[in-house]
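Student: Sequence plus predicted model, see below.
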Amino acid sequence: MVPERFRGKGRIIVIDDDEVTLKTISFLLDVDGHEVLVAQKSKEGLNMVIEEHPNLVILDISMPEMDGWEVLEHIRNNPAGQKIPVLMLSISANLGNIAKAYDLGADGFLAKPLENLALRETVMKTMLKGMIT
């Protein structure tokens, strides 16, 4: 369970083309009091990140039109997105993908299928780290 003092502390954008994943993440983070915005298309999500200035982005790697790697690069190359914490999300949680995520500037990595507690703890820790730095 996420401690009460950390609940409702952030605006989070989730970018994933899978509707079930979006609904699952949205529900879990909403329960913790976060404002959750979702995008099923990578370009829509990228625009949302730049316009909304979220406290955290959760970004799927495998996306049509523009993959998560490219979206992450655009976020990091935009002055408005350089300090926004980003968690990459993938069903392929191999060392290569995890290393690439960190090399491109991600702040963490989540593996699908998501485990509820792991998601909530990773979000909390990443957001706290973002508040400190």
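Tutor: That came in fine, so what should we check first?
Student: hey, let's count contacts and neighbours off CA atoms from now on
Tutor: OK.
Student: Report the separation between the spatially most central residue of the chain and residue 71.
Tutor: In the chain, the centroid-proximal residue (C-alpha atoms, centre = their mean) is residue 58; its distance is 1.1 Å. In this view, residue 58 and residue 71 are 11 Å apart by C-alpha to C-alpha, to the nearest Å.
Student: quick one, what contacts residue 85?
Tutor: For residue 85, the contacting residues are 55-57, 106-107, 126-127, 130, by C-alpha atoms under 8 Å, 6 or more residues apart in numbering.
Student: can you do 10 Å?
Tutor: Residues near residue 85 by C-alpha atoms under 10 Å, 6 or more residues apart in numbering: 12, 54-58, 76, 105-108, 123, 126-127, 129-131.
Student: want to compare, so here's the second one:
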Amino acid sequence: MARVLIADDDALLRGLLQHKLSADGHLVLVAEHGGEVLDLVRDQRPDLVVLDAMMPVMDGFEVLRRLKADPDAASVPVIMLTALRREADVVGGLQLGAADYLVKPFIPDELLERVRRLAAPQQVQNDDRARRPR
């Protein structure tokens, strides 16, 4: 079971993703805006973040930039899930460090498979870190 943070300002989409990921056995955390994401990543240590680009307070690209600049959060994989489909947006997100980029509308089962693929190695790494004496 991976700990997955969903960050999107659309309550309906958050609910759909929360249901889909929970049914697949994941522990799901949710954030409505970019500022919340940074706090939840620091406090809850998710194995993966599904991040919208267009959110209030702080957009997803700025959130991604800050996550990748933080040594404690830089290794957390981020899947950008957004309606922004221009080449510059996709390439920009990947250059900022997104592990994957999926354009809305999307196929929920495709996202689920991408989450499984990216969260598994991260989950092992987090488990190992938790077992190490401090």
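Tutor: Looks like it came in fine. These numbers come from a predicted model, not from an experiment.
Student: Write a PyMOL command that selects only the buried members of the contacts of residue 85 of structure 1.
Tutor: In PyMOL syntax, the buried subset of the contacts of residue 85 of structure 1 is picked out as below (16 or more other C-alpha atoms under 10 Å):
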select buried, resi 12+54+55+56+57+58+76+105+106+107+108+123+126+127
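Student: Counting neighbours, what do you get for the residue mapped onto residue 59 of structure 2 from structure 1?
Tutor: Under the alignment (TM-score structural alignment), residue 59 of structure 2 pairs with residue 67 in structure 1. Residue 67 of structure 1: 17 surrounding residues under other C-alpha atoms under 10 Å.
Student: Apart from its chain neighbours, what residue comes closest to residue 76 of structure 1?
Tutor: residue 82 (4.5 Å; C-alpha to C-alpha, 6 or more residues apart in numbering).
Student: Surely that neighbour is in contact with residue 105?
Tutor: Yes: Residue 82 of structure 1 is within contact range of residue 105, at 8.8 Å (criterion: C-alpha atoms under 10 Å).
Student: shared neighbours of the two, anything?
Tutor: By C-alpha under 10 Å, 6+ apart, the residues touching both residue 82 of structure 1 and residue 105 are 72-73, 75-76.
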